[in-house]
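1. I need the structure of the sequence given here:
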Amino acid sequence: MVEAQAERAGRHRLRRDGGFRRRSERCRQRRQRVLDGERSRGAERLPLTRRRSGAFADYDTLKTYYVGIGGNRNTTTRLRRYVGKPGDRPLLPGNDRADPASRLQPNRWTHVRLTAEGGHITVEYDGKPLFALDDADPYRAGWFALRTTKSHLKIRNFRIAPLRTDDVASKPLFRDPVHDGAADPSTIYDAAKREWVMFYTNRRADLPMDDKDDVRWVHGTAIGTARSKDGVHWRYGGTAAIPASCTGETLWAPDVERFGGLYHMWVTVVPGVFRDWKAPRFIVHLTSRDLAHWTCGERLDLGADRVIDPSVVALPGGGYRLFFNDERMGKAIRTADSPDLVHWTVKDRLTQTPGEGPKAFFWKNRWWLVSDAWKGLLVMSSTDGEHWSTQPGYILADAGTAPTDRAKGQHPDVIVSGERAWIVYFVHQSGENRTKTQPDYGRHTALQIAELKESDGVLSVDRNAPAHVDLIPPAGHR
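-> Predicted coordinates:
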């Protein structure tokens, strides 16, 4: 933006009629009138009314967001929201850092990105999240300034630009129009139609219950579909045409992948509709050339009669790996390997605590496994796909602030697109006001999307940040 202004000024200088000089004088007079108006309204209402000395306290009277990187002789990095009162510089504990990664590094260029999007304020430092602040009463207009003290800095490529709004996904991302119970998403690119397809469990959230233990509403479920050209705007695509001859009345948690020019689906099958959770369940493999017509494959033998929630990846050295939930082993996440997607050998137990809905993916030079621990999402990672470490805590554990996103995130899908990745998850509507008078509404679910971030081998997600979605078709389909 600054470069564009300089370019325009250059064009004015080429005029021979003195127009540029006249315009410069008019600009000077206009700016003087603005300053005079500011002074008449009060000395501290806008920042240009007087010069600042550079002393830190001289900025207290501003209403502004302030980021100080490497302050206090490069020992602290902080984000503050100034409130315009002398001596009052509020500082939240989460916005006060002293770790080396947050401070200045000598003799190297660094990239700083500040974003104010409504009341959501973020700071990125060399592409990694530094701070995030949700402001209930945000500052929506004003000036931008750079302040240095006892520093030797060079600044280049400075730019102020409006944020795109056409790539921001709505909250919710999608709701099933039939039963309002979309859950367990799996997303794939349809190369023929050049659009994205999301398969999901179509829970019957609107089915009346006989009592609180009646779970028929999560049985008798079809696999729903939604389609999108851009990953931002989704439309209902009906239910998937999955043959009943090799499946059953209840279908859960599809995983759809493309290997060797063919689409593959692994889906959990429950042979009937039940009032409780005690029925057997197994995983079936199907294939398709167009994502519309599916051919029965084999039922997977994984050594137990209650296995659910498949996630399949291709291994870099050849062959494939299945991640699944073994309910007979305390709902542990386990793996199985196959050379041909038909014959499977059960291998490792990865979790010691109960969970479900694993999603495995490769991103940022390592393998990741995100699963639903029922108190947020558990994150595991591995550099070789064999030795896994567990990240402390859980992501999406705290409820979001936006309507329809006010409960923990559950059973995710992850879409890796270029250098970026997005997590799609479902949320029960138990945190909505309607549930206070209609408790059954808490069974209803919505799908949400948020961008994943990685820093030093740690995965994070800010569900309250606007999700700027930019899905790139897979290589070979662009």
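
2. C-alpha from now on. contacts and neighbour counts both.
-> OK.

3. Could you check how far the residue nearest to W363 when sequence neighbours are not counted is from G457?
-> Nearest residue to W363 in three dimensions, chain neighbours excluded: V416, at 7.1 Å (C-alpha to C-alpha, 6 or more residues apart in numbering). Distance of V416 to G457, computed by C-alpha to C-alpha, to the nearest Å: 16 Å.

4. Here is the second sequence; please produce its structure so I can put it next to the first one:
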Amino acid sequence: MPLVVRDPVHAGPTDPTVIRHRATGEWWMYYTQRRAGLDCSGAEWVHGTDIGIAVSADEGRTWGHRGIAEGLEHRPGRMTYWAPEVLADGAGGYHMYVTCLAGVRSSWVGDAQVRHYASADLLRWEFRSVLDLGSDRVIDAAVHPLPGGAGWRMWFKDERDDSHLHTAHSRDLYTWTRTAPAATDQSQEGPTVFRPAGVYWMVTDNWKGLSVYRSADLDTWTREPYQLLAEEPEGHHAMALEQGDAAAVLWYFTADEDDPAGRRSVVRATRLEVQGGRLTCAPETPVAPLAAGLTPAWRGGTAG
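-> Okay, the predicted model is just below:
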């Protein structure tokens, strides 16, 4: 059966990201812990959210709830945390870039920032900075290393610019400078960037499935004339974990089949491959075990 990961506390996991714990070999999944069962009439159930953690000790075959990321709180009262991006550095540490909104809101509108945290063990996090990304409404950070050791690039959604995707650059994962727009052809969110088959790919959430872009240099992106996971229940806000030179595993959230018209969601995984120059996936096909030797070092693996 295809893999399904649930949140046993609030039944609303979204925005997953996966990394290997270098000390234990476990695979850790971070996700927005939406409160699907909250009694409310507005958007309160998608606010006041923690960052949930699920862990797999068997190469991603099964997952168990591990609690929430500790140390993100930075003021009294309930805060909102969305869309974690987690990666490993070359010095034995980990970094999280997470969207933060103040309080619990009844609508989706309002200021948002990306905050940077660091950790030595993936569980306890320490605040480093609020990123200056040139806007007071930025969400959904995704990071990928630049070729040749030139640093790191971040993609994020700027809601002040019609929800277009923009970029920032860093040489050390601490100081970020906003750079050029990445994709302004449509409104979208939740980017993820990866590189199978020698080509850079970016998958984004257009709210009706996943758009696909490709690039030769991480600078110029072309949208492909097809989508992924566009049939109901659609896939949303995905993260691609590279598994060697020719494939990746795409983690995404979708409606819970037991609650298709409601708030409950689940995280699923599908194998991505490039076939005939086209990015393909088969959501009903079981995903092979995750392999440390095929996972890039910046995702906690031993490849590259």
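
5. Neighbour count: V416 and G457 of the first structure, which is higher?
-> With neighbours defined as other C-alpha atoms under 10 Å, V416 of the first structure and G457 compare such that V416 has more, 18 against 15.

6. so the helix or strand containing that one corresponds to what in the second structure?
-> According to DSSP states H and E, V416 of the first structure maps onto strand 410-417. Under TM-score structural alignment, strand 410-417 of the first structure corresponds to residues 236-243 of the second structure.

7. Tell me which residues are up against the matching stretch.
-> By C-alpha atoms under 8 Å, 6 or more residues apart in numbering, the residues outside stretch 236-243 of the second structure that reach it are 14-18, 189-196, 203-210, 248-254, 290-291, 294-296, 299.

8. can you pull the buried residues of stretch 412-423 of the first structure?
-> P412, D413, V414, I415, V416, R420, A421, W422, I423 (16 or more other C-alpha atoms under 10 Å).

9. N464 of the first structure pairs with which position in the second structure?
-> Aligning on TM-score structural alignment places N464 of the first structure opposite E284 in the second structure.

10. Spatially, what comes nearest to that match if we skip its sequence neighbours?
-> E284 of the second structure sits nearest to P2 (C-alpha to C-alpha, 6+ apart), 5.6 Å away.

11. now swap in L452 of the first structure and tell me
-> Leaving aside its sequence neighbours, L452 of the first structure sits nearest to V461 (C-alpha to C-alpha, 6+ apart; 4.9 Å).

12. For the one you found, list the residues it contacts.
-> I395, L396, A450, E451, L452, K453.

13. Is it possible to get TSV of those that adds secondary structure, distance to G330 of the first structure and neighbour count?
-> Compiled in TSV, the contacts of V461 of the first structure are given as follows (DSSP: H, G, I helix; E, B strand; the rest coil; distance: C-alpha to C-alpha, whole Å; neighbours: other C-alpha atoms under 10 Å):
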residue	secondary structure	distance to G330 of the first structure	neighbour count
I395	strand	22	21
L396	coil	23	21
A450	strand	30	23
E451	strand	31	20
L452	strand	29	18
K453	strand	31	18
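
14. wait, the residue nearest to E284 of the second structure sits on P286?
-> Yes: if you go by C-alpha atoms under 8 Å, P2 of the second structure and P286 touch, sitting 4.6 Å apart.

15. okay, and the common contacts of those two?
-> Common contacts of P2 of the second structure and P286, defined by C-alpha under 8 Å, 6+ apart, comprise T270.

16. A336 of the first structure: what secondary structure?
-> Secondary structure, DSSP: H, G, I helix; E, B strand; the rest coil: A336 of the first structure is strand.

17. Ok, G293 of the second structure next?
-> With three-state DSSP as the basis, G293 of the second structure sits in helix.

18. distance of it from D245 of the second structure?
-> According to C-alpha to C-alpha, G293 of the second structure and D245 of the second structure sit 11 Å apart.

19. What strand or helix carries P129 of the first structure?
-> strand 128-134.

20. For that strand, buried residues please.
-> The neighbour-count check on strand 128-134 of the first structure (16+ other C-alpha under 10 Å) flags K128, P129, L130, F131, A132, L133, D134 as buried.

21. do the same with stretch 250-270 of the first structure
-> Using 16+ other C-alpha under 10 Å as the test for burial, stretch 250-270 of the first structure gives 250-258, 263-270.

22. Likewise for stretch 188-196 of the second structure?
-> Buried positions in stretch 188-196 of the second structure, judged by neighbour count with 16+ other C-alpha under 10 Å: Q188, E189, G190, P191, T192, V193, F194, R195, P196.

23. can I get the residues you listed in TSV with secondary structure and distance to L218 of the second structure?
-> Shown next, in TSV, are those (DSSP: H, G, I helix; E, B strand; the rest coil; distance: C-alpha to C-alpha, whole Å):
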residue	secondary structure	distance to L218 of the second structure
Q188	coil	18
E189	strand	17
G190	strand	17
P191	strand	13
T192	strand	12
V193	strand	9
F194	strand	10
R195	coil	10
P196	coil	13
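
24. which one of these sits closest to R35 of the second structure?
-> Nearest to R35 of the second structure, judged by C-alpha to C-alpha, of those is G190 at 19.5 Å.

25. contacting residues for the closest one?
-> Residues near G190 of the second structure by C-alpha under 8 Å, 6+ apart: D15, A83, D140, A141, A142, F156, K157, T204, D205, H237, A238.

26. How about residues contacting the helix or strand following the strand holding V416 of the first structure?
-> Using DSSP H and E, the helix or strand that directly follows strand 410-417 of the first structure along the chain is strand 420-428. Residues outside strand 420-428 of the first structure that contact it (C-alpha under 8 Å, 6+ apart) are 182-185, 363, 404-416, 442-453, 469.

27. let's go with 6 Å and repeat that
-> With contact meaning C-alpha atoms under 6 Å, 6 or more residues apart in numbering, strand 420-428 of the first structure is reached by 183, 407, 409-415, 442, 444-452.

28. Neighbours of the aligned residue in the first structure for R124 of the second structure, how many?
-> In the first structure, the residue matched to R124 of the second structure (TM-score structural alignment) is H293. Using other C-alpha under 10 Å, H293 of the first structure has 13 other residues around it.

29. Nice, that's everything, thank you.
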